[in-house]
Each structure stands twice: as C-alpha cells, then as structure tokens.
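>>> sequence first, then the predicted structure:
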Amino acid sequence: MRAIPRTFSRTFLRCSLPLAACVAATSSWSAEVIKIGEINSYKAQPAFLEPYRKGMELAVEQVNQAGGIAGKKLELVIRDDNASPGDAVRAAEELYTREKIDVLTGSFLSHVGLALTDYAKQKQRFFLASETLTDKVVWAEGNPYTFRLRASTYMQVAMLVPEAAKLQKKRWAIVYPNYEYGQSAAATFKKLMKERQPDIEFVAEQAPPLGKVDAGSVVQALADSKPDAIFNVLFAADLGKFVREGNTRGLFKGREVVGLLTAEPEYLDPLKKEAPVGWTATGYPWYSIKTPEHEAFLKAYQARFKDYPRLGTIVGYNAIRSIAAGLRKTGGSADTDRLVAAFKGLEVETPFGRITYRAQDHQSTMGAYIGKTAYDQKLGRGVLVNYHYADGKDYQPSDEEVKKLRPASAQ
C-alpha cells in the first residue's frame, strides 16, 4: 500500500461493512492517536446501527476538531460481530493484538454484550457496553472493567410500569423475543406490576425466536387469551410483522398496549401509515425536543449527514462522548486502571442532558422518553406525543439492592 504522508490525517475511511468486517482507519501515526475499537452487529441490526455509526463519526469529528484529547486525535476501528458471541470475542482479541487499540466499546445484542463483558473481565481490559440492555452486564455478571451507557432493561421497564399501572387493566398478555433481553424484560415487568397491582393476571406469553416471529400464530394466540392489555417487547423487523398482523386481525382494537422500544424511529418509521396509535412506549421524539443541548446536536447532525437522527445516533454519539470525557480525566491515558477510576462517577454532557456513571454498578443514568404513539399526517409516519423524559437516576435499584445483585468481586 502506498504510504500516506504523516501530515495528512482524517478520521474515517468510509466503508460499506462487508461480510468479514469493516475497518475505519486514519493515516496518523499510532503515537499521535487514541484508537477506539468498536464491535457491533451491523449486518444483523442495520436499522439501529447505521445511525449509531454516524453518531460515533460526528462525536469523533467534534472531539478532533476541538484539538483531540491531550493533543491526540481519536480514531475508530470497527468490526462486525456477525451477531455471534464467539465472533465478537475473536474480533476483540484481533483489535488488541493486530490493530493495537487503546479502548474497547460496542455491542447491541445482549448475548454478545455478555460475551464481551466476560472478555473484559478475563483480560482485565476496560469495556464500555454502549447499547446492549441486559441487566447482567452491570449486575449478575458485572465486573470491575465493564461500564454500560444505555438505560438497562430493568430501567426502561421501570419507566413504563407507572404508565401501565395507570391503565388499571387486570388481564395482561406479554410478547417478547426469546433471548436474554426479552426474557429479562418480561420477568421485570411481571415483578414490578405485581408490586403495584397485586390482583393482576398474566393470561398469555408468546416468546418467538429473535428475528423469526411467526406473526400470525403469535397474534392469534394472544387474541385467544382475551387480554385487557398487552406488553410488547418485540423490536426491529419482528415488531413490524407483529403490528401489521395485529392490525389485520384486530388484536389491538379496544386494548391497551405498552411497548418497550416501540417508538424508537428505527422501528416506528418503517411502519409509515401502519404505525400503531395510542400505545404507551419508549422512543425518541427528535423532531420536537427543544432543550439547548439537543437542538445544538440536531443542528450539527443534520448539517453533517443531511438526515435526521435515530435513537441509535444518540447512543453512538454518547458512547464516544463518554470515552472522550474519561480520557480527559486521565490526561489522555488509556491505562485500564486509570480509565476505570475515571469512569466511576464520571459526568458527561449529552444531547439528553448530563449523565453520570454510577460508581456502585458502573451503569450510566442516561434516561429515555416515554409517551404515546400517534400518526403524523405531515411527516407520514408514527411519532411520540405527550411525552416526558424519564431520568435514568430515578429508575435504578438502591445501593443496598445493587450490592445483592452484583458479585462481591465486582464491587
């Protein structure tokens, strides 16, 4: 390969994420950069992760344009994990041994995130789990080296439960993807709803394999149970199939639905006119958030990409912002012990406001927007209305509960 002059530097070589992997590299000398290795399920979950990648790009560019970290530029090296825990671990090792990365981040699917969490523990390397929602990352399988950015499964379900309880519905049905995230969401919803509403009944559960929902049979089984309300945990293509089939068969008519992740633009926008109306859901109303920090982010993102952000964009952007904030505290050092110490109690300014990484369980306080789904005729797609921002710090277990949930070795 022809040598690139040292004076020439750019943050990304754009690529289309081929089957083997996608590598983003710069021409800067390694001594002048801090390499961030990022592993994710780009091929398996493109709706979320393509906007996520753009969010990372914007954050890296902003950090570098502001002078970098202690005079060093940030550089991303990206790998696809093929939605496989084994491939994710192999990619992590290759990033360290061949690419000489300094910091590791990433993961979307819960089982992949858990594999990388264990890798961080075994190798004693810092890992920021950016998107994966499983509670185990910071609790049952938490370790001193792993931190998590996005609000966990427990936190997001806890945000929805007060709204679900207000509905005063007794007979509930639940549908969720049959892997760790879905199982955990269903279990948490049942537990927290029982605490608020002891006479509640769960009359049906449907747990199709992730990405392989037989929407017709799932919808029919739920309808046969005659629930008063439905708790939906399906997302991505599974959500689309479920909504379309449910609309066709009248499953949602006269029934309340509470949806985890349902109103995220990645999943709601593709439904267009078929978007559900009146569901209580978590989402991201980028089109109407008027806080100064979000408006500044939105302006920069639209100027850079000529597109609107999705929830994945926020997660990718916040992941890089978090790593940059941690590196500033260490004076630019990516030493594991120093970075771990820096992240305990770390405060980060984000488009959702300031978040903090809790020292007691390494979970950030990033929250989520909760509201009702509606159809916007002008936009031609579903939106989130009557929403409020649920601050993550208000939906986490107490310190005493965390001590019981988290292994002693991770304290």
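Looks like it arrived, so ask away.
>>> switch to C-alpha atoms for all contacts and neighbour counts from now on
Noted.
>>> secondary structure element for the closest residue to residue 216 other than its chain neighbours?
Leaving out its chain neighbours, the residue that sits closest to residue 216 by Cα to Cα, 6 or more residues apart in numbering is residue 245, at 6.2 Å. For residue 245, the element it lies in under DSSP states H and E is helix 236-249.
>>> any idea how far the residue nearest the centre of the chain is from residue 316?
Nearest to the mean C-alpha position of the chain, by Cα atoms, centre = their mean, lies residue 131 at 3.0 Å. From residue 131 across to residue 316, the span is 8 Å (Cα to Cα, to the nearest Å).
>>> repeat for residue 285
Distance of residue 285 to residue 316, computed by Cα to Cα: 17 Å.
>>> use this one as the comparison:
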Amino acid sequence: MSTSSSPLTAAHIEGPVRIGALVPLTRPGWVEAGRHLLAGLELAARDVNDAGGIGGRPLELVVRDTAADPGKAAAAVEELAQQGVVAVAGEYHSVVARAVADRADALGVPFLCSSAVLDALTEQPTQWVARLAPPQSDGWRVYADFLLGTGHSRIVVATQPSVYWASGVDVLGDHLTPRGGTVIELDTGGLAPAAVCDALVDHRATALLLLVGHPEPAVSLVRSVRRDRRLDEILIGAPAGQPEFATWADLLGVDGAGIPFLRYLPERLGPLGTRVEAALRARLVEAPSFVAFEGYDTVTVLAEALRSHGADRARVAESWPRVAVDGTRGRIRFSRRNGVSVWQSLGAPIQVADRDPASPDRFRVRHAA
C-alpha cells in the first residue's frame, strides 16, 4: 500500500522524495498502536508538503504493514530499498524493529525508529539507525522507581516468551534487587488466570506486572485479579503501555483503571504539540497516544535531515548527530549512549500514568522523570 501526502504545486520534475513507513496494521500486530503511529507519520508528511516539501519536491510515504512479523518487516525493507526510498521509518514492536534495523544496516538504508525501545536494537553499533523513543532500560528504571516510591518491593511479573519481555525482567531485577526489592518471574504459558492469582497469594506479592500480550492474556488476567478478594490490595501494572489505548478501556471499563503504564509525554505540550494534538484527535476521532506524537516527530526529523543534508541515504545517516529540530514533545537531538547500539534521541520525556478509576477515559500522571 502506498499513500501520498497532499500534492505540491511545484512541478514534480525530479519526482517525490520517498520514505518507507513500517507499521503494524493487521493482527497479530498491535493494530491500534499501528493506526496511531501511521496517523502521526501521515499528518507530519502533509505538514511538510504544505510547507513546500523537500526543496520543492513532495514527500511521499510508502506504507508497508509489518503485522508484528520480523521476517515480513525485513522483506519490506528489501523491497523499499529496491524502490529507491531514501530512508525507512516507524515500527512499534521491538522485536520487529530489531529485524528492520539489522536489514537496514546491511543494505545501507537509514532507519529512524519511532517507538520500539529495546536497548540492543542492533547486534553491533551502526551509523545507519537512529531512534526517537527512550531505551527500555531508561523507561523501566523509572517504572521501578515508581514501584519503590509507592511501597511495592515484592513484585511478580507475569511473562510470555519474548526478547522484549525478558529484557524488561532483567532491567527490573537489576534496578529493584539492590534496593531491597524482589522480582519473581511467572511464566503464564501453562497457567490459567486463577492459577496466577493463587501464585500471587503464595508469593505474598504486592504488585503484579503484566509482561504479556494484549488483549490476551492481559485482559483475562486483569479480570481474574480484580475479582479475587484475596488480592484487593495488589497493584496491577503494565509498563509496556497496554492501558494507553482506547481498546483497553472498552474491554475492561473500570477494571482497567488504576493500572500504571509507561508513556513518553511531557507534563505540558508546547504550541507545536498542542496544534498537532488537535489535528491528530480530528484524524483519529479519539485522543492521540504518545505513539502518534512519535510518528509525527519521526517525519519531522527526517524532513529536517533531508532539507539540510540532501536526499541521499549516506548523507541522511551522517546527519544524525547534527540534527536539532523542535518536535511535538521538545527539542530533538541524537547522541551515542553506552549500551545502546544506535543513535539515540536525548531527553525524551518519561511518565508513569494510569486511567483514573473515577473516570477511566481520563489519565493521571503518577510519576515523571
């Protein structure tokens, strides 16, 4: 599927500047996150074209559905590279983004990752890949601090097999254990929700973290815990952000409130963020998630790189440490980080938020860094 943003009046003598946009639009991908990410990407492309494009050339997004499939995503990078895109952008799922990053690095195609947070996005340091979202270790350490600050030190994590979930368990354990916390991993593969509840009681847990897929088994686990009177005082948490999206509230109602999650928004949006928020809300017909803002900022960064350094793959990759542009959530710059193999955006805002039990459509900020 290809989508072209609003056309320019300038002649298309040189043709459009094409960027590959990778998003999960079908199951088993997180479709709602993909829809928000694409809305942000497309809105920013429209705004770039309304402002004159890239040196008078229109910016065109060439969209491919990854469906949360690493193999499909890597094949899409191959196809897009053959079609002459100057860069690829997007993706939400960390395991998929890692496959994209590896293929982009091998082919010499710049990849600006919008949302995936896995620290080791590539096996070796690369000049071709940059990322907007903060590394998982940053966000999940903030989440661990929130847990300790609210009196939760005996933590059970309900997990499924995944590099992303395993990395999250490691971050939590490394941060909580030296501070007196205990992290107990519970593989949900062979456990019914009722058995998970029994294990929480047996382990005397004060918090359950859902490191599992959405909607299932996450929704069933929440319902089971909420209905178990033995667990009235337990905190349910979802650091990966499942409660951010409207489907969570639709499926769980008030049961889905009061479940803290990570999101990447500042305390207050500036003028650009406020304008973009209104435009995204109109496009999505619902409140935009932080993922939609990440999509918008992704195209904003690439447009700045293309205008300043030219529509050439090598020059785009060389521009990462030189880019400085205002995004919807603050100034965006990139640098190298210890333990992070790609060019990393600096100072991305991190919040722990939840849905207000008194009004599940409203969010509360519980902690910020």
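Happy to help now that I have it. In this text, all values refer to a predicted model and were calculated from it rather than measured experimentally.
>>> TM-score of the superposed pair?
The TM-score (TM-score structural alignment, normalised by the length of the second structure) is 0.86; 356 aligned residues with a Cα RMSD of 2.8 Å.
>>> re the thing from before, and the residue nearest to the centre of the first structure, what does it touch?
Applying Cα atoms under 8 Å, 6 or more residues apart in numbering to residue 131 of the first structure gives the contacts 106-108, 148-150, 315.
>>> so it, which of the three states?
With DSSP: H, G, I helix; E, B strand; the rest coil as the basis, residue 131 of the first structure sits in coil.
>>> so what corresponds to it in the second structure?
Aligned by TM-score structural alignment, residue 131 of the first structure pairs with residue 115 of the second structure.
>>> give me the distance between that match and residue 94 of the second structure.
Here the distance between residue 115 of the second structure and residue 94 of the second structure works out to 8 Å (Cα to Cα).
>>> for the stretch 201-350 of the second structure, what spans make up the helices?
Ranges of helices within the stretch 201-350 of the second structure are 218-226, 246-252, 271-284, 290-309, 313-319, based on DSSP state H, counting those that start in this stretch.
>>> could I get these in a markdown table, plus columns for distance to residue 180 of the second structure?
Listed next are those as a markdown table, based on distance: least, Cα to Cα, whole Å:
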| stretch | distance to residue 180 of the second structure |
| --- | --- |
| helix 218-226 | 25 |
| helix 246-252 | 32 |
| helix 271-284 | 39 |
| helix 290-309 | 32 |
| helix 313-319 | 43 |
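>>> let me have those helices in CSV, extended by distance to residue 140 of the second structure and mean neighbour count.
Formatted as CSV, the helices of the stretch 201-350 of the second structure follow (distance: least, Cα to Cα, whole Å; neighbours: other Cα atoms under 10 Å):
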stretch, distance to residue 140 of the second structure, mean neighbour count
helix 218-226, 19, 18
helix 246-252, 21, 15
helix 271-284, 25, 16
helix 290-309, 16, 24
helix 313-319, 29, 19
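>>> which one, of those helices, ends up nearest to residue 104 of the second structure?
The closest of these to residue 104 of the second structure is helix 313-319. By Cα to Cα, the value is 10.9 Å.
>>> that closest one aligns to what range in the first structure?
Aligned using TM-score structural alignment, helix 313-319 of the second structure spans residues 336-342 in the first structure.
>>> what's next to that stretch, contact-wise?
Counting by Cα under 8 Å, 6+ apart, 124-126, 144-145, 326-327, 329-330, 333 sit against stretch 336-342 of the first structure.
>>> perfect, that will be all.
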